[in-house]
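*Asks:* Just need the structure, nothing else, for what follows:
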Amino acid sequence: MSSITKFTNCHLIDNGKLYQNTDLYVDNKTQKIIHKPLNFNNIDNIKIIDLKGEILAPGFIDIQNNGIYGLNFSNLNTNSTDEDIKEFKLFYKDAMKKYLSTGVTSLCPTVTSNFSDVYLKVLPIYKRSRLNNQCDSLGAHLEGPFINKQKKGCHPVETFVDANPTIVKPEDKLLEIYGGEKNLLENVCIITAAPEIPGVLELIPFITQNTNCVYAIGHTMTDYNTGLKAINNGCTMITHLYNAMPQPHHRDAGVIGLINTPNVSEKNLPYFGLICDGVHVNPSMINLAYKSNPEKCVLVTDAMHLIGLPDGSYKWDDQIIVKTGDKLYLKDTTTLAGASTTLPQCIRNLMKWSNITLPEAVKTCTNNAAKSIGLEKEKGFLNVGCDADFVVLDHNGYVTRVFKLGNEFKSSDINEDIEYQIETEKSNNKHNNSSRISAVL
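*Replies:* The predicted structure is shown next:
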């Protein structure tokens, strides 16, 4: 029996453009986008979803996210029992369902610098999924431990390692830390490492060719020329631009200068993650990076597990994180400890700070995000053959509904101005009705 869903009375966002009054069709069996049927008489069942003039866009993709709704993606260790792992999996499933409500339909669970036993236990949980009731994992993002102590951020230095080729075969060290080639092939999407760490430059071709992972520069003190060598070896991404790296100088561009360097072809310029929360990066520097190369800009949340939790102090391993609104700092320091701003809010920030349209901003965490990890034929686009993962947006960029492989979920992205107006109108109507009743009596 053939069955399709037709999204109608809507506008579509894709490729940085708004396609007005355009319908979209989904095969309910494959849960993928299809062409408009040539003959509707051959369709057994047609479900019509009227979006009443709102906007349909691909589901958002978050390629760097450390934790959500109280769940730390790195929170298993040597002492974790089978029961601990079972509970962690249940917690993970619940958190991924909740995160779907923000409009993110797939993400790369990010595991910060850790010991090898942690990777052995957590990575299998993040194997790529295709589910219709929760946010999907696209494979883990391994941020460390091959990173520079001078740009450690909140990563624990006792976990840091190198792959010095004079001591060990670099790929052997990589596999030892991350739990073997199978663990990387099946469960990992991105590896962030500093190219100046001994052995890392030599490892880039192995990472990109043998494990099919994306290699990203991050938490680094590397200079511009070493960055170019990394790109020539296969680097295609920079992790959270500006953060945990030397800042550019007009005679020493550093890592940041790689995003539009004339020494690399336009095609090979690296994608760069950008935390657009107004805390990690000043809005003017957000605008500078975006305008430099909008085709390679990927908005990320870099969210910590405290996203969605109330303000306060929270223990994180042997450290304390203080949450105040969207700001997260290590206690009694000025060290940022990740973020707690949602991806749709980052989109709205980018629209404001770079004076761009909603379609242009949405492109950064749909089209660009999918292309940065090689999934553009499956995710992040409204092309035929892509998964039916969608967000419905109002014209201010707020998520009003979420669809995961065709199943609808309620949004948690609230436009407080609209909510205030609605409550005010309800209150006024109640007052007016009471006045009318009093008058009649």
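*Asks:* going forward, measure contacts and count neighbours with C-alpha atoms only.
*Replies:* Will do.
*Asks:* so where do the strands sit in the stretch 251-400 of the chain?
*Replies:* 271-275, 297-300, 312-316, 319-324, 327-330, 336-339, 390-393, 399-404 (DSSP state E, counting those that start in this stretch).
*Asks:* Among the ones you listed, which comes closest to residue 36?
*Replies:* Comparison of the strands of the stretch 251-400 of the chain against residue 36 by C-alpha to C-alpha identifies strand 390-393 as nearest, at 17.6 Å.
*Asks:* Residues contacting the closest one, please?
*Replies:* For strand 390-393, the external contacting residues (C-alpha atoms under 8 Å, 6 or more residues apart in numbering) are 51, 54-60, 103, 105, 399-404.
*Asks:* From what I see, residue 343 and residue 104 are in contact.
*Replies:* Yes. Under the criterion of C-alpha atoms under 8 Å, residue 343 makes contact with residue 104 at 7.4 Å.
*Asks:* Let's see this one next, to set against the first:
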Amino acid sequence: MPNESVLRVTNVRLLRDDKLVDTDLWVADGKVIDPEARFWMATNENDYAPGRVVDGHGGIVAPGYIEVQINGAYGFDFSSPSITDEQIELIARNLLATGVTAFCPTIVSSRPERYLIVMETFHRVIDNLEKKRLRDQHLTTNKGASAKILGLHLEGPFISPDRNGAHEKEVLQVPTNGITSLIECYGGSLDDVAIVTLAPELDGAMRTIRELRERGIVASAGHSVANIEVAMEAVDNGVNMLTHIFNAMAPFHQRDPGLIGLLGLVNDERPYYGMILDGVHAHPCSTRIIERCHPEGLMLVTDAIAGMGLAPGTYDLAGQVMEVKEDAAYVAGTNTLAGSIVTTDACIRQLREYTGCTIEQALLSASAHPARALGAKASQKGSLAFGADADFVLLDDTLHVVQTYMAGQLVYERK
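*Replies:* Modelled structure (predicted):
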């Protein structure tokens, strides 16, 4: 009898090695496998045959999307000390409908007592989700599954008060004592942290960047007025990511391009950069310029707040009131943008519309690029190479999500 843990997805165009190719996707025990190697190892037809076959009807199979900056969604704010395990899991489940299979919940600048509560909650949720994954790994369909939390993105409070954006100025700090300052602020262990956004011009920031790199935590430069000299020094010390490029940073100037100028470095030194493509945060011309400057570094991010997936209204962000009007979110009573309400799959389609880039480039910007930026924490994600985690999305020709799979399990299907 064929093995039910073996899945074959046929009649699809598969994104592999950065190209769309007409080939089948084979999965066994939650991993992408080489069907030729399986054939030669099989002792009979049943050993080789898949237990499940999915007809993709000519669609596109891409790695599951990875969201590295999301503040909340569906009515709940990740920075709220009152957020519950169930609310976090609800967001993680609902993200599957947008093609997101892994993400970094983002906590914005807060007071130490808030970090302590929120990070304890996330530590518990991360542990519980892993236990559920192990418990349910034998299932072929798992509609109770959740997108995987790769680690937290701590955006602040070590940022510039001159580029605070929607972050509350009163809670901002300076990392004078390097990573010790971070540990004191965040409340102890950094084991669940994947990314820290900080302003490299602050006192102690360069030391902090080096110490984050030593711990395998991504140091991302953002909410900053750093000039190009400071920006290049930050890269030398370990910065390999820019938080929502163009937004909350010094504007580009031909004699001092600031953080944006880092995309003019030689290839190996250029950082990855997040970009919010909600039709509000970046003009199409700006998007085309930056994408053509460094396409391999582009990471699509939503920077979504609690209003994502819901009607216009008022929502919370770290204790502040945000107002969602039509397709944008603002600090209530101001014109200051406060994240977005866009979804990752919509960002992919927006990138195609704005730049005319290839389908491959658009999909890589939401999968392979963020995985590469995260390094070891996502080493088996963002790819459909043999041996990678079998997290993938089946898309129609308009790049809308038809099905989402995690570890070869069907976890979402469009109605």
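*Asks:* In TSV: the strands of the stretch 251-400 of structure 1, plus mean neighbour count and distance to residue 160 of structure 1.
*Replies:* As requested, the strands of the stretch 251-400 of structure 1 are exported to TSV (neighbours: other C-alpha atoms under 10 Å; distance: least, C-alpha to C-alpha, whole Å):
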stretch	mean neighbour count	distance to residue 160 of structure 1
strand 271-275	28	23
strand 297-300	30	24
strand 312-316	13	18
strand 319-324	18	17
strand 327-330	21	19
strand 336-339	24	18
strand 390-393	26	39
strand 399-404	24	38
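*Asks:* These into TSV, with extra columns for distance to residue 138 of structure 1?
*Replies:* Below are those laid out as TSV (distance: least, C-alpha to C-alpha, whole Å):
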stretch	distance to residue 138 of structure 1
strand 271-275	16
strand 297-300	14
strand 312-316	25
strand 319-324	28
strand 327-330	26
strand 336-339	20
strand 390-393	16
strand 399-404	14
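*Asks:* out of the ones you listed, nearest to residue 85 of structure 1?
*Replies:* Short answer: strand 312-316, nearest of the strands of the stretch 251-400 of structure 1 by C-alpha to C-alpha, at 18.3 Å.
*Asks:* Show me what residue 270 of structure 2 aligns to in structure 1.
*Replies:* Using TM-score structural alignment, the equivalent of residue 270 of structure 2 in structure 1 is residue 269.
*Asks:* Buried ones in stretch 178-197 of structure 2, by neighbour count?
*Replies:* 178-179, 181-182, 185-187, 190, 192-197 (16 or more other C-alpha atoms under 10 Å).
*Asks:* Let me fix that, I meant to ask about stretch 425-439 of structure 1.
*Replies:* The neighbour-count check on stretch 425-439 of structure 1 (16+ other C-alpha under 10 Å) flags nothing as buried.
*Asks:* any residues touching that stretch, and which ones?
*Replies:* Outside stretch 425-439 of structure 1, no residue touches it (C-alpha under 8 Å, 6+ apart).
*Asks:* Where in structure 2 does it fall?
*Replies:* On structure 2, no counterpart of stretch 425-439 of structure 1 exists by TM-score structural alignment.
*Asks:* how about the helices in structure 1?
*Replies:* 82-100, 116-122, 170-178, 181-187, 200-205, 224-233, 283-292, 343-354, 358-363, 367-372, 416-440 (DSSP state H).
*Asks:* so how far is the first one off the chain centroid?
*Replies:* Think helix 82-100 of structure 1. 19 Å (C-alpha atoms, centre = their mean, to the nearest Å).
*Asks:* Now do that helix: which elements does it pack against?
*Replies:* Contacting helix 82-100 of structure 1 under the criterion 3 or more C-alpha pairs under 8 Å, 6 or more residues apart in numbering; DSSP states H and E are the following elements: strand 67-68, strand 71-72.
*Asks:* Over in structure 2, find the residue span the first one aligns onto.
*Replies:* Strand 67-68 of structure 1 lines up with residues 72-73 of structure 2 when matched by TM-score structural alignment.
*Asks:* ok, average deviation of the matching stretch from structure 1?
*Replies:* Compared with structure 1 after the fit, stretch 72-73 of structure 2 shows a mean deviation of 1.0 Å (mean C-alpha distance after the TM-score superposition for structure 1).
*Asks:* Just give me how far that stretch sits from the chain centre.
*Replies:* 13 Å.
*Asks:* Let me see the residues that make contact with that stretch.
*Replies:* 78, 91, 105-106, 304-309, 341.
*Asks:* With stretch 155-166 of structure 2 instead?
*Replies:* With C-alpha under 8 Å, 6+ apart, stretch 155-166 of structure 2 has contacts from 106-110, 169, 171-175, 195-199, 202, 222-225, 248-250, 331, 336-338.
*Asks:* Filter the residues you listed down to just the buried residues.
*Replies:* By 16+ other C-alpha under 10 Å, the contacts of stretch 155-166 of structure 2 give 106-110, 169, 172-175, 195-199, 202, 222-225, 248-250, 331, 337-338 as buried.
*Asks:* Now do the contacts for the closest residue to residue 286 of structure 1 other than its chain neighbours.
*Replies:* With sequence-adjacent residues excluded and distances taken as C-alpha to C-alpha, 6 or more residues apart in numbering, residue 286 of structure 1 is closest to residue 276, at 6.9 Å. Shown in contact with residue 276 of structure 1 (C-alpha under 8 Å, 6+ apart): 283, 286, 299-301, 346-347, 349-350.
*Asks:* before we move on, the earlier item: from residue 261 of structure 1, how far out is the match of residue 270 of structure 2?
*Replies:* Distance, residue 269 of structure 1 to residue 261 of structure 1, by C-alpha to C-alpha, to the nearest Å: 7 Å.
*Asks:* More neighbours: which of the two?
*Replies:* A count of neighbours by other C-alpha atoms under 10 Å puts residue 269 above the other of residue 269 of structure 1 and residue 261, at 22 against 16.
*Asks:* Run through the residues that contact the more buried one.
*Replies:* By C-alpha under 8 Å, 6+ apart, the residues touching residue 269 of structure 1 are 231, 236, 258-261, 296.
*Asks:* Neighbour-wise, give me the winner out of those.
*Replies:* Going by other C-alpha under 10 Å, residue 296 tops these with 26 neighbours.
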